Structures are given as C-alpha cells and as structure tokens.
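A.B. asks: Provided below for reference: sequence and predicted model.
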Amino acid sequence: MPFDAWIALSVVIAVFPLMALTRIGPDMVLLGALVLLLTLGVIDSGDALAGFSNSGLFTVAFLYVLVASIRDTGGIDLIIRFVLGRPRTPGGARVRLLIPVAALSGFLNNTPVVAPYTPAVLSWSRRLRIPAHRLLMPLSFASILGGTITLFGTSTNLVVHGLLVERYPDLAMGLFDIALVGIPVAAVGLIYLLFIGHRLLPQRRDATQAFENPREYTIEMEVEPGGPLVEKTVEEAGLRHLQELFLVEIERGGNIVSVVGPGERLKAGDRLVFAGTSAAAVELQQIRGLVPSLHGDSSLEKDFKERRLVEAVVSDQCQFVGQRIRDGHFRTLYGAAVLAVCRGGERVAGNLGQVRLQPSDVLLLEARPPFIERHRQSRDFLLISQLNGAARPVHEKAWLAWSILLGVVGLATFGVMSMMNAAMLGALLVLVTGCCSVGAAKRGLDTQVLLTIAASFGLGAALESSGAAGILAGMALELAGGNPWLLLLGTYVLVALLTELVTNNAAAVIVFPVVMASAESLGVSPMPYVVAVMFAASASFLTPIGYQTNLMVYGPGGYRFGDYLRVGGLLNLLVAATALTLIPLFWGF
C-alpha cells in the first residue's frame, strides 16, 4: 500500500472514534483531519476544497432557508394544530401523530419538524392522558422514516446524490425515484411503530411531570415591612452568594423582576423566589428581615409578560457540559436562571449549583422574553420550548411559504430545473416575499452540518486519490466473495453501524468512494449501492446519539439508553430487510 494511502486510511480511522467519543464537534474533527491531510500533501487544495462547491451542499443550504421560512411563518404549527385534534383512542392518537410527521419529513429536514412537535406532543399527551414517552420516540423514528421517501427528505440523500452526479452525470435521479423503496420502508416502519414499538417501552416519567410542582424545587420568602433588608441591594442583603440557593426573581406590586442582578434594591413586601431544596430553607430563615411567604399560589404558576418559563434540552455541543451550573456562570452568559434539572425522567435532587450538566439534560429556566428567539438556533441547546404565555405565531404568510416549497418540489420533480436551482429560486422568493428575514435565514443555516459535509468530501477524495479506496474495495470484494448481493449487504451494514456512532453525512460521504470503487471492480451498476448508502445512513434507531431528533426527545421523554435498543433494534432489522429486498428489484446489478 502506498505511503499516502496509509496516511489517508490512518487519519480516516482516527476520525470516527474522535467524533464518537469526544465532545469535539464533528465539523471541527473533520476539518482538522482535512488540514492534516493537506499539510502532509496527501491531497491538494483542489480536492480539499471540492466539497465546498458541491451542488448537494448548496442544495442543503438553500433548503435550510426554505425550512426557516415555514418555521417563522408558523407553517408547521398550523399543521400540528390541524392534525392532532382530539382522537378518541391511543391508537388514533398515534395515527394522527406519526403519519403526518412522516409525510412532512419527506420534504423538510427532520429536525425542524420534530422541534415544534415535541412541546406540542407533551401538552397534547397530558390532555389525552397518554404517557408522552409512548409518543416522543415514535415521533423521532417517524421523521427518520419519512426522510427516506424523497431526495429532499434528508441532507444525506442530497449529498450522496451530489456525489453520484459528479461521478456519473448520466445516472442523476429524480426527486421521487427513491420513493420506490422509501414508501414501502416507511410503511413497514410506521406499522411497526403503530402496533408494536410503543408496547416495548417501559413506563417512564417525562420531564414536564418532573417540573409540575414548583414547590418541590423553589422556596418563596417575603421582605418584612420595616425590616432591616428594606432598600438594601441583593448583594448587601447577603442573598447573592447563598450556599445551596440562589435568588431567581422578585414579585413586586403585581409585576416581576426576572433574572435578578446584585444591585437590585429590595422593597417592603417583595416576594422573593429562590431555586433550591426545601432543606436549604433553614439558611433563609436565619436572615433577619425575611419571612416565609403566606401567599397560596406559587409565583411560578402565574403569567407575567416580563418573564418566561422555558424548557431547554442541553446539546452535546453545549459549552457547559461537564461543568457545575454555578461554576459555569450559566446565568451570566444566557440571562436565564436554572430552576431545576431533569435527567432520565427524574428531577436531579440536591444542591442545584453543584449539578454538572450532561447532554440531553432538560433544564427548567426562568428567562426574559427575548431569550427564546436569541437562543432558539444556539448549538448549546437541541430544543427550546416555552411553558407559559406562549405567543401564537403569525400565520398570514404560512400559505405562501408552503406554496413556494411546493413550487420548488414541482420544478425539481418535472425536470424544469435542477434541484439546486429550484432550491435557490425558492430561497430567494421567501426572502423577497418576507416569509423569512435575512437574519432568520442566517440563523436557519446549520453551519455545523454544512461544514461537516464539505470536510467529509475532502476525506473521501483523500481515500480515492491516495489509492486507499481501491485497496479497501479489493478487501471488501474478497470478503464478499465477488458476490454483488453480499457486497450490497456489507455496504448497508457498515454505513448503518457508522451512522449510529458519528454523523450520518460523514459516514455516507467517507464510505462512498470505497463502495463505488468496489462496484466498478466488480463490473456492476453502482446504483443499488448508492441507494443502499442513502437508506443505511438514515437507519439510525439504535442509539440517542446517532441522530439529532433522537437526542432531542431523549430528555423530554425521560428515556434510558437501552430504550432505543429495545424499540429501535427490531425496527432496524425490518427497515434493512425491506430495503435490501427491494433495492435490487428496482436498481439491478
């Protein structure tokens, strides 16, 4: 094996555990690997930067803008309100949830579909008295299944198709070509989720239930009129650096002072809300001038326009993961106070300031109204949902945003324009018509995904140009015994396993040149292998970390890691069996 091939192979092998086992973002890992290969001379600058000019990458970017327009105009909220309704049975509720989600995911990225659905399903499940954990995991899985129906369904489909067109321009696929396999795969998966999958989930407690009684995690005191604390600042009163408590808000004269600063002056009759445990109330009772609040209702149960109660799911990319809440200065950075933390469906007990944050933790936050829009697209949080005083989205332009998206689909389907040109035109139209502001469009671009895709192209090019792809292809052919069907099975299994550990885009793009080299050596059509890569990269049901929507519902649903293996294991086998049976029928070897 040439020396360059050894280097390329070693770097690519090192990339996967780094992405799977460290908190370094996949985009940074892949870009670092790309810089290393470029520095060592394994690839030239043209190959290293080729991914940044790929049509699939740009199509994904323009679709993010289209999705942002539908989100900002309330287009998805309208559908949620229309389709959920009040079903009479749990089975009817699952039908109303899963089938529309799968259909939506065929044309929109899965994440912006699941994000608004999750809080809606939590409140809907309470009204219907159906445990939320029996709906949220199926919600994520249904969105993944729906993404296999069209090339627009996932960024991976578009990227793999972009690679195919670059290599074999005459093999370009239509928008709905993969529906020949995608619809049966989605149908089999949905039937399983509707009738079997939900039964395999043990009883779990969701995050909203863990937060439903504010008196379990807050203490309320009042400033005694005429007492020594009147007109003192929070700092002077000794309320700034309590051991196991911190001051969250002050209720004063029917209004609220949220995210209280150290210079805020206390007034007679102020109602102070502290986050902490009831055992820590002794510390407050020893402060002269504070008396227990005699009001019946908790302050957090009231609606104030000056504050919002928000649930936020911590991302694995959050800068505070592994840090204590107090040490990380969470409140200073975000302008939000942590009231409680839910992990695995249970509220984390003990000293709140000493809790070390973990990915998928659900935080109950008290924040000012701008917090939601400011951090909705933050990489630190997978999901932000408002619990009180939720503003209704403006729907006047929702029909226009949906019309533009359907127009894009029509132009691409009937071959009037390429998918990239149609998506580009659609992105321009939503900006011109005001369905999406320039700022919202920028926030809607998932730069981590885009950089991950672009860098993956460089690593794939390194495997090919160094000769490593050809050598690996030879090994694959030897293992498959020259049998094209066994090679198809091996391709599917390899990509499906990698996508559970690292990002699906990286798994697909890096494996692609090896698979193409194998098909060429075998002298068979590359198409069945291309389609297998698309479906295998989407078959992420075994772990919460394999796909972002799985991680989004992990905390709110109160799931355990093993729940995904229990429900997703059989679903993975059903999807694989259906796809591998049908792919050779429509795309022969």
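C.D. replies: Received the coordinates, thanks.

A.B. asks: Only C-alpha atoms from now on, for both contacts and neighbour counts.
C.D. replies: Fine.

A.B. asks: Let me see the contact set for the residue of the chain most remote from its centre.
C.D. replies: Using C-alpha atoms, centre = their mean, the residue of the chain lying farthest from its centre is residue 226. It sits 51.9 Å away. By C-alpha atoms under 8 Å, 6 or more residues apart in numbering, residue 226 lies in contact with residue 268.

A.B. asks: what about it, which SS state?
C.D. replies: Three-state call for residue 226 (DSSP: H, G, I helix; E, B strand; the rest coil): coil.

A.B. asks: And for residue 444, the neighbour number?
C.D. replies: Neighbour count of residue 444, defined by other C-alpha atoms under 10 Å: 24.

A.B. asks: What sits closest to residue 44 if chain neighbours are left out?
C.D. replies: Closest residue to residue 44 apart from its sequence neighbours, by C-alpha to C-alpha, 6 or more residues apart in numbering: residue 38 at 6.1 Å.

A.B. asks: hold the first one in mind and look at this next one:
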Amino acid sequence: MDEILLVVILIGAVVLLATERLRADVVAMVVLCALVLLRILEPRQALSGFSNPATITVACMFILSAGLQASGVIHALADRLLKGSSASPTTVMLMTGVAIAPFSAFINNTAAVAIFLPLVLRASHSRSISPSYLMMPLSFFAMLGGTCTLIGTSTNIIVSSAAAEHGQPGFGMFEFSKLGLIVLLICGAYLMLIGRHILPERIKAETLTEGFHLNSYLSEVEVLDGSPLIGQTVVEARIGDAYNLEVLGHVRDKQMRNVMAGHGALLAGDILLVKAQAETLVGLGERAGLAVRPSRRHSDSDLRPGDTVLLEAVITNNSELEGRSLKAVDFRNNFGATALAIRRGGEDLLEKIGHVRLRLGDELLIQAPRQNLEKLRNQRAFLILQELDLPTLDVRKAVLSGSIIAGVVAVAAFGIYPIVSAAIAGAVLMVVTGCLNVRRVYREVDWVVIVLLGGLIPLGIALETTGAAADVADLILRLGGQMGPHVALGLFVLLTAVLTGAMSNNATAALLAPLAIQIAVVLDVDPRPFLVALTFAASAAFYTPIGYQTNLLVYGPGGYKFADYFRVGAPLTVLYVVLVTWLIPMFFPF
C-alpha cells in the first residue's frame, strides 16, 4: 500500500513542479507533509533532508559565491575581458563563454549569470549587437561550465551526497573535469558554428523607447486655462488613477522634471508627458482640462531628463514581486520608480501593466529619479541591467574571498576534509574576515532551493525504503528488453534530460539519485557511470526556459519566446545526450 501511495505522491509532485501550479518549495513541503501524515516515513526520516550534507553544502556555496561577488573582482575581470573583444557578434559570444565558464565552475551559476548580464548587455549595446544573440549563449555557457567541478552546480553536490549515503565514494572535486571540458568545448562549438545562425533577433539594437514599442503610447498634453488640475501637483491630483494614464514627466519653460520632483503645482501652459491609449486621450479636454499636443516621435532622452534615469530590470528568483502585481506592491511608492512596460515571452506588455502578475524572468522598463538610484541598487526584488556603475573593486576582500574559495577547493580536492566540512568552514570565514556581513549572508542563500532539497530528498529515501525505486528500475529495463548497460545508460540520460526541462535540475537530481543506483544494482554493474550521467543530464535543460534559473534570467533581456529555446536548445540537448552517453563509459567504466 505504501508503494502505491508513494507512486501517487511522486506523480503528483512531478505534475505540480512541471505545471508550476505551486511554487517549487511549496510542492516540496506538500510532499513532506504527505510522507509524514501517511506514515510512509517517520518524522526523523522525513526531516533528514534539512540536515543532509548536500543541503548544507549547497547553502554554504551560496555564501561563498556571494563573498567573491561582493568583492567586485568578478565584475572587474569580466568587464575587462568583454571590453577587449571586437565588434563581431561571434567574437563577443566567444568571449562571453570564455569569461563565464571558468567562474560558473566554482560559483553558483545563477549568481554568475546575474553578474554577467549587465556587462554583456553593455557590450551588446556599445557594439550595436542585438541582445538576443548573446543572452541564451550566456546561460548555456554557464550551465556547461557548472558541470566541470563538484561545486559547479548544486546537482553535482546532491548526487555526490546520495552516492556517499549508499556506500559509494563521493565525487572528487575534479573527478569529472576532463569529461566536462570535452562536453563544454563540443557544445560550445555548436553554439558558435550552428547555434548563432538559429538564434532569432527578437530585440533590435535600438533605444529602450523603440525596443519596448513605447512611442505609440507616448503623448504630450497641455494644461488649459480653467483646468481643475491647476493648483495641484501631479501627485496630489492623482491624474493616473483618475484618468487611466501614466504621467512620466512635467515640462515648464522647456525643462522636464520627473513626476515625483516636478515643478510644484500645475499652471496653465504646463506640459505633461503621458503614457496612454488613444481612446483615453479623447475625453481629456472635457474631463481634465487637458489638450493633446501634435504628436512627435519620442526618444529615451524625453524619458530621462537631467534628474531622471531610464533602467531595464529583470525579476530574479526569490523576488517579493513574483506572483504579485505592481499595483498590489505599490511599486511607485515602495521603490521610488515608475514601471513603463513589461517584457515577457518576447512580447511587450504596455496596457494596464499595474494589474499584471509578475513572473520570474519578466523584464521591466523603469523610470526613476536619479536620487533613488542607491535605493534601487540595494533592493533584492529585481536585478538592474543598465545605468548603474560597476561595484568598486575591493582588493582586500577580493584576495580574502578568493583565498577562502581556493582553500575550500584544495581541502576537498585533496580529501583532507569532506566537501561539507570545507564549505561550512569557508562560509564562516567569509563572515569572520568581513567579506560578508551576517545580514547579507541570510539574503544571499536561495531558501527556495534549500526548502526544495529538504522536502524532496526524503522522497528519494522513501522511494528506496518502500522498494518503489527497484520496481521503477525493473520497469525501465523491461521496456528496453534485455539491454546492456550502455543502452540503459542512454535511456536514463534521456529520462533525466526530459524531466529536468520540465521541473528543476535540483528536483530531478534529488528524485532520480536512488533510481540511478537501483538500475546499476539490477544490472549488477558499478553505479558510478549512472550517477555521473545524472549530474550531467540534470544540467541539460537547454530546450526550455523553465528548467534552469539562468534560462529564466535571460528570458526577458533576450526578448525570447518559449519556442526559441526549443529551436536552439533541442539540437544542443540531442548532441549533449549523445555525447554524455558515449563518453561516460570511457571515463567511468561499468
């Protein structure tokens, strides 16, 4: 009976994770509750995911990555490398891969892409290259780089921990580096030689106003004599709410100011720059005493007078804005900025954007007073992509944080201490040496991932203790006939690649680790090739934007549609699956 219940829970979890009906961490907690309430696991077993070495190590790696990031050294090195490249899109793509792959082998991939995003966008704009040519390769190179070391991605750590718990030796720091480098070079060659011809030009190398198609919604209106708005400021008059439009600028004596500063109370003859639909403008004369001026084509400079900046931003993981609308969070007052447009799935949303529920990867076009830049720089709800200066390089912190990470790598590589012990020590040193303050430590840990692992690792334990994993392994082998280990490995790699594209890489690794070991047991071969296959295939989410957080981060800035990932990523996934299936037995014999 337990086995049947467990299969139902497993199918339900996969469906919920794939359809995103609930957040991944919520799904993990639902699974955990079901395992306890149905008495499939004892509470001690059910809670063991939170004390699992993989969960602790992953949390520590977030802190180690943040320490290096805070020093500014990654920004400085990456910016110098990208500035030195030529104006050719192919060269910039190559330099992007050369820059991010080494970093993503040692720090969290999402953090690496978040650091590189503004720098690559700056490089693309300065060379008049469409961001669509560079954003997807940026994510893919980070994913490929993460497969080269044990700490390159959290899936490697999860699988290594699972191996140790089943009596297998954990992975060494550089145990699959040769394999990872070969896959990186071959897949990188695909991106450079074939992928670049398939990548669409969703966003042209143009101004932000043109890129977000704002011109058709921007108009100038003049305050007429006798207008009921005279004597009130733009904020006091609540023009936006009353007349269903957005006021973006207040012009007097040919000088434009942002709405929050303004020129004080409105006077007859003042001009307002507004974003509104044509039908909204028709009744303004009678209702508000405003006259629409002759239309002209507006540019970025109209939206960024001397005291105002125009910014692009992308909704990041763990954002307080995810699942909420701009109106619900009172965006203008809480963030001191105005959202002008939302880009999602290659489409620019311009109408009634205040009521749109935001998603991870959505890109916002924001107008803000220059005095609010520091506030925007320090918030955690979205990542600013432009306009802000690079973090100042702190040489002392760069040396300390770099030495700490190098020490963690060396201690784990030489087997002096397990990776979890080295990672904990490194995280503590980041705080003790002043590389990070305690408050930032708590901010930098991706708690969604931690809760996800805490809830799904026990599901893997239950699959094994109830015998469900053995039954699934038998089913896979029966479907393939009396196949040898090479065919079984290929089917397992394919299954993992399909699941990781629909769910997340961490969930896939946590669920399939017991299955990988059980398939090897049934075939009476060494489990290591199947475990290595899981680490690589769980990072094969090239064909969909939802399987890997880095894909979602570049979704909006690249202006991509969902199908673009399949068009570029599906051939890459096929190449990746074939390569991994062919190469793993050479490095890890059965």
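C.D. replies: In hand now; what should we look at? What you see is a predicted model, and the numbers here were worked out from it, not measured in a lab.

A.B. asks: Which strand or helix spans the corresponding residue of structure 2 for residue 552 of structure 1?
C.D. replies: Mapped onto structure 2 by TM-score structural alignment, residue 552 of structure 1 lines up with residue 553. If you go by DSSP states H and E, residue 553 of structure 2 is part of helix 549-555.

A.B. asks: compared with structure 1, how much does that helix deviate?
C.D. replies: Compared with structure 1 after the fit, helix 549-555 of structure 2 shows a mean deviation of 1.1 Å (mean C-alpha distance after the TM-score superposition for structure 1).

A.B. asks: what's the next secondary structure element after that helix?
C.D. replies: Trace forward from helix 549-555 of structure 2 with DSSP H and E and the next one is helix 562-587.

A.B. asks: check the fit of that next one onto structure 1 and give the mean distance.
C.D. replies: Mean deviation for helix 562-587 of structure 2: 1.4 Å (mean C-alpha distance after the TM-score superposition for structure 1).

A.B. asks: Off-centre distance for that helix?
C.D. replies: 21 Å (C-alpha atoms, centre = their mean, to the nearest Å).

A.B. asks: same deal with stretch 344-360 of structure 1?
C.D. replies: Chain-centre distance of stretch 344-360 of structure 1: 21 Å, with C-alpha atoms, centre = their mean.

A.B. asks: in the stretch 201-350 of structure 1, which spans are strands?
C.D. replies: Remark: strands assigned in the stretch 201-350 of structure 1 by DSSP state E, counting those that start in this stretch are 218-223, 246-252, 255-258, 271-275, 290-292, 308-314, 336-343, 346-347.

A.B. asks: In a markdown table: those strands, plus distance to residue 87 of structure 1 and mean neighbour count.
C.D. replies: Listed next are the strands of the stretch 201-350 of structure 1 as a markdown table, based on distance: least, C-alpha to C-alpha, whole Å; neighbours: other C-alpha atoms under 10 Å:
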| stretch | distance to residue 87 of structure 1 | mean neighbour count |
| --- | --- | --- |
| strand 218-223 | 36 | 22 |
| strand 246-252 | 39 | 22 |
| strand 255-258 | 39 | 18 |
| strand 271-275 | 38 | 24 |
| strand 290-292 | 45 | 18 |
| strand 308-314 | 26 | 25 |
| strand 336-343 | 29 | 24 |
| strand 346-347 | 29 | 20 |
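
A.B. asks: Output those strands in JSON lines; the columns should cover distance to residue 57 of structure 1.
C.D. replies: Below are the strands of the stretch 201-350 of structure 1 laid out as JSON lines (distance: least, C-alpha to C-alpha, whole Å):
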{"stretch": "strand 218-223", "distance to residue 57 of structure 1": "48"}
{"stretch": "strand 246-252", "distance to residue 57 of structure 1": "44"}
{"stretch": "strand 255-258", "distance to residue 57 of structure 1": "43"}
{"stretch": "strand 271-275", "distance to residue 57 of structure 1": "45"}
{"stretch": "strand 290-292", "distance to residue 57 of structure 1": "59"}
{"stretch": "strand 308-314", "distance to residue 57 of structure 1": "27"}
{"stretch": "strand 336-343", "distance to residue 57 of structure 1": "35"}
{"stretch": "strand 346-347", "distance to residue 57 of structure 1": "40"}
